[in-house]
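1. here's my sequence, what's the structure:
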Amino acid sequence: MAVSTDALYVKYKPLLFSLAYRMTGSRAEAEDVVQEVFLQWARRPAAERELEHPKAYLCRMAVNRCTDLARSARARRETYVGPWLPEPLLGAPAAEGDPAAAFERDETLSIAMLLLMERLSPVERAVFVLREAFGFGYDEVAAMLEKTPANVRKIMSRVRAKLDGERADIAPPDAGFAEELLLAFRRATSTGDLEPLFRRLAPDVVLLSDGGGKTFAATVPIHSQARVAAFLGGLARKMSPDDMLVPAVVNGEPALVALEGPERAVRSVMAFRLAADGSIRGIYIVRNPDKLRHVSEGLRIP
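-> Okay, the predicted model is just below:
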């Protein structure tokens, strides 16, 4: 007897959303993919839905849709104003017992890793995500992508050659990282002292600011310890008494959210890439208002 579409939706929505988000870097597109996949499933004749492994079939449909989106997204980004950053996901990793828990606890969710994965082709990204984030076997991945297991192994080997060097130098921030950085910003705001900010920055730190042409943001990457510290100091000095930074968990890691004015409107999310020695190698500031809607809806504003 076929399992109902509603039952499959409840069971596999977390998996498909997590897969689609890692493939696209967009919450909005991931939600659209999930809806399209289940609509397509529901339209299939009942006899065709009598599948032994609906999970693999649903994942294959999601990957195919994400691959199409990735190709069109690359074309759109040629005209994107300034650096492009993934849409931030607000919240901590899923709790034990939550059906999404297994899909929210690995490095492939971080902003830093999502940016690294932008170097991959859509097929390479699919293989990497299915293997690394979800632990599917080579035979399973091959079936989903309609390739041979040997071909999938070759693709995975190619992916590792592209990513492993930089991937090894990405460390997750500790629990107190955001609070420490928040204190440094407050000191810069009140006294103009940039030294606590400067101290955490790696010499080769890079700052990316994504405004999408819809709000003020740096339209080119900012490189070097001195220039990034000066940029951050400028942001701190421009903050009014009604503005504030609050710590948050974004993409499973500590981050800062900037709130503006007495209405506490979310104006940016600041995520980080830490090196193995604990220094900040990357700073990612999402200011595009289209990418902040879910943050505004989900953040508990003090």
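2. every contact and neighbour count from this point should use C-alpha atoms.
-> Fine.
3. and P254, which of the three is it?
-> Secondary structure state of P254, per DSSP: H, G, I helix; E, B strand; the rest coil, is strand.
4. quick check: it vs P83, distance?
-> P254 sits 22 Å away from P83, going by Cα to Cα, to the nearest Å.
5. strands of the stretch 101-250 of the chain, start to end?
-> Counting by DSSP state E, counting those that start in this stretch, the stretch 101-250 of the chain has strands at residues 201-210, 222-223, 244-250.
6. distance of the residue most central in space within the chain from L85?
-> Residue closest to the average C-alpha location in the chain (Cα atoms, centre = their mean): I111, at 4.3 Å. In this view, I111 and L85 are 8 Å apart by Cα to Cα.
7. list residues touching both of these two?
-> When Cα atoms under 8 Å, 6 or more residues apart in numbering defines a contact, the residues bordering I111 and L85 alike are Y284.
8. how about the helices of the stretch 201-302 of the chain, start to end?
-> 225-238, 293-298 (DSSP state H, counting those that start in this stretch).
9. who wins for proximity to F17 among these?
-> F17 lies closest to helix 293-298 among these, at 14.9 Å (Cα to Cα).
10. contact partners of stretch 63-83?
-> Contacts for stretch 63-83 (Cα under 8 Å, 6+ apart): 19-20, 23-24, 33, 84, 122-123, 126, 145, 208-213, 217-221.
11. buried residues in that stretch?
-> The neighbour-count check on stretch 63-83 (16 or more other Cα atoms under 10 Å) flags V63, N64, R65, C66, T67, L69, A70, V81, G82, P83 as buried.
12. make TSV from those residues and add secondary structure and distance to V266 to it.
-> Compiled in TSV, the buried residues of stretch 63-83 are given as follows (DSSP: H, G, I helix; E, B strand; the rest coil; distance: Cα to Cα, whole Å):
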residue	secondary structure	distance to V266
V63	helix	32
N64	helix	34
R65	helix	31
C66	helix	29
T67	helix	31
L69	helix	28
A70	helix	28
V81	coil	21
G82	coil	20
P83	coil	20
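13. got JSON lines for those, with distance to W41 too?
-> JSON lines is the format used below for those (distance: Cα to Cα, whole Å):
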{"residue": "V63", "distance to W41": "14"}
{"residue": "N64", "distance to W41": "14"}
{"residue": "R65", "distance to W41": "13"}
{"residue": "C66", "distance to W41": "16"}
{"residue": "T67", "distance to W41": "18"}
{"residue": "L69", "distance to W41": "19"}
{"residue": "A70", "distance to W41": "22"}
{"residue": "V81", "distance to W41": "37"}
{"residue": "G82", "distance to W41": "38"}
{"residue": "P83", "distance to W41": "36"}
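14. to compare against the first, here's the next sequence to fold:
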Amino acid sequence: MENYQDKLFPFAYNIVGSVEDAKDVVQDVVIKHYASDSAGIDNVMGYLVKSVINHAINTKRRNQKIVADRLWLPEPMATDRSDANINREEIISYSLLVMLEKLSARERAVFILKEAFDYSHSEIGDVLDISIENARKLLSRSKKKIRSEEYQCAPANHKQSSSYLNDYIKAIKNGDVKSLEKMLSEDISLTADGGGQIKVVRELTEGRKLSLKILFYVFQTYQEFQTIKITEVNHQPALLFYDDETLTNCQVFELDESQSMVKKIYSVLDPAKLELLS
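-> Model (predicted):
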């Protein structure tokens, strides 16, 4: 059972964007499978993938209705742990997860099956019980909505960004506005999600000038005496902020192609989304 769960998890997580919900989806499907008469199933893994995908679509639809009135960021997942059973290379990048929020649950499933798992349009049609032509149309529509060419499903390893984040930490700790300004793109955006439990300063901040003010204000007000750890989340460089032993904030960085400037910072403060990451 465990082997099936590990293989099925990336399918569910990439669709729902939540570790806990993905685990629940997979567990529900696997338990139901073992409790039923599966003697006539020739391709068990294929059957389970189809069940997980469709269950995940329904879960995502339900969750989208619940959080429709506020900004929502996916639950971050550590991808720097090589000893885990889950194939973390199949976990898509954090920036792409955020972009996929623009899609319907079904469009999201089609995109992920094609781009992350290399399914053919025929295989996608079989999984979702749709025609090949419909699968093509859904994929085309999803790519137009999210400009998918800008985001790889599994980007290259970002270990080289550690020195960059060290410079970032040094600049913000020293209050070095000029140095930090050079590290931020002119059209940088900051997105913060407190999950309705933590009140954030601003959910969305755009532009270098205002972003600098927000970053320094948040650091000097809340983070100055916290422990900062550099890590990798969903294949992207990230900072974890700890108040004693409690993880209070995960900031995921999207850098430009040259790895020299920050384009986006996603700040997750929702305690429920930080629990497993810590």
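15. before we move on, the earlier item: highest mean neighbour count across the strands of the stretch 101-250 of the first structure, which stretch is it?
-> Greatest average neighbour count among these goes to strand 201-210 (a mean of 22), per mean count of other Cα atoms under 10 Å.
16. if I line the two up, what does S110 of the first structure land on in the second structure?
-> Counting by TM-score structural alignment, S110 of the first structure lines up with S93 in the second structure.
17. now the closest residue to that match other than its chain neighbours: how far from N3 of the second structure?
-> Among residues not flanking S93 of the second structure along the chain, N234 sits closest, at 4.8 Å (Cα to Cα, 6 or more residues apart in numbering). For N234 of the second structure, the distance to N3 of the second structure (Cα to Cα) stands at 22 Å.
18. who has more neighbours out of those two?
-> N234 (26 against 9; other Cα atoms under 10 Å).
19. wait, doesn't the residue nearest to the centre of the first structure sit right on V269?
-> No - using Cα atoms under 8 Å as the test, I111 of the first structure is too far from V269 to be in contact (11.2 Å).
20. who touches both of these two?
-> With Cα under 8 Å, 6+ apart as the test, I111 of the first structure and V269 both reach P88, Y284.
21. does E186 of the second structure really touch E206, like I thought?
-> No - between E186 of the second structure and E206 there is no contact under Cα under 8 Å: 9.1 Å.
22. which stretch among the strands of the stretch 101-250 of the first structure comes nearest A168 of the first structure?
-> Among the strands of the stretch 101-250 of the first structure, strand 201-210 comes nearest to A168 of the first structure, with 16.1 Å by Cα to Cα.
23. how about that closest one, aligned to which bit of the second structure?
-> The aligned range for strand 201-210 of the first structure is 184-193, by TM-score structural alignment.
24. residue in the second structure matching V141 of the first structure?
-> Using TM-score structural alignment, the partner of V141 of the first structure in the second structure is I124.
25. and that match, what does it touch?
-> Residues near I124 of the second structure by Cα under 8 Å, 6+ apart: V110, L113, K114, I130, I132, A135.
26. now, which of the residues you listed sits nearest I146 of the second structure?
-> I146 of the second structure lies nearest to V110 out of the contacts of I124 of the second structure, by Cα to Cα, at 13.4 Å.
27. the aligned partner of the closest one in the first structure: how many residues sit nearby?
-> Counting by TM-score structural alignment, V110 of the second structure corresponds to V127 in the first structure. Applying other Cα under 10 Å, we find 24 residues neighbouring V127 of the first structure.
28. report the separation between V127 of the first structure and Y57 of the first structure.
-> Using Cα to Cα, V127 of the first structure is found at 15 Å from Y57 of the first structure.
29. and E179 of the first structure, by the same measure?
-> For E179 of the first structure relative to Y57 of the first structure (Cα to Cα), the value is 44 Å.
30. again, but for D68 of the first structure
-> In terms of Cα to Cα, D68 of the first structure sits 17 Å off from Y57 of the first structure.
31. try D243 of the first structure
-> According to Cα to Cα, D243 of the first structure stands 48 Å off from Y57 of the first structure.
32. was I right about M77 of the second structure contacting N234?
-> Yes - in terms of Cα under 8 Å, M77 of the second structure counts as a neighbour of N234; the distance is 5.7 Å.
33. any figure for the gap between the equivalent of A276 of the first structure over in the second structure and I172 of the second structure?
-> Alignment note (TM-score structural alignment): A276 of the first structure maps to E257 of the second structure. The gap separating E257 of the second structure from I172 of the second structure is 23 Å, by Cα to Cα.
34. which of the two has more neighbours?
-> Using other Cα under 10 Å, the more surrounded residue of E257 of the second structure and I172 is I172, with 18 against 9.
35. what does the more buried one align to in the first structure?
-> Taking TM-score structural alignment, I172 of the second structure has A188 as its aligned residue in the first structure.
36. also N63 of the second structure?
-> N63 of the second structure maps onto A73 in the first structure when the alignment is built from TM-score structural alignment.
37. any idea how far that match lies from H294 of the first structure?
-> Distance from A73 of the first structure to H294 of the first structure, counting by Cα to Cα: 21 Å.
38. measure how far stretch 225-245 of the first structure is from the centre of its chain, please.
-> 24 Å (Cα atoms, centre = their mean, to the nearest Å).
39. check stretch 197-209 of the first structure too.
-> Chain-centre distance of stretch 197-209 of the first structure: 20 Å, with Cα atoms, centre = their mean.
40. measure S296 of the first structure to P14 of the first structure for me?
-> S296 of the first structure is 22 Å from P14 of the first structure, by Cα to Cα.
41. brain fart, P254 of the first structure
-> Noted for P254 of the first structure: a distance of 22 Å to P14 of the first structure, by Cα to Cα.
42. so for these two, which residue has more residues nearby?
-> P254 (22 against 19).
43. quick one: map the more buried one onto the second structure.
-> Mapped onto the second structure by TM-score structural alignment, P254 of the first structure lines up with P237.
44. measure the closest residue to that match other than its chain neighbours to Q259 of the second structure for me?
-> Distances taken as Cα to Cα, 6+ apart place F253 nearest to P237 of the second structure, at 5.6 Å, with adjacent residues excluded. Plainly put, F253 of the second structure is 10 Å away from Q259 of the second structure if you go by Cα to Cα.
45. those two: which is more packed in?
-> Comparing F253 of the second structure with Q259 by neighbour count (other Cα under 10 Å), the higher total belongs to F253, at 24 against 14.
46. so what's the more buried one up against?
-> Contact analysis of F253 of the second structure by Cα under 8 Å, 6+ apart lists Q236, P237, A238, V262, K263, K264, I265, Y266.
47. F136 of the first structure and L130 touch, don't they?
-> Yes - using Cα under 8 Å, F136 of the first structure makes contact with L130 at a distance of 5.8 Å.
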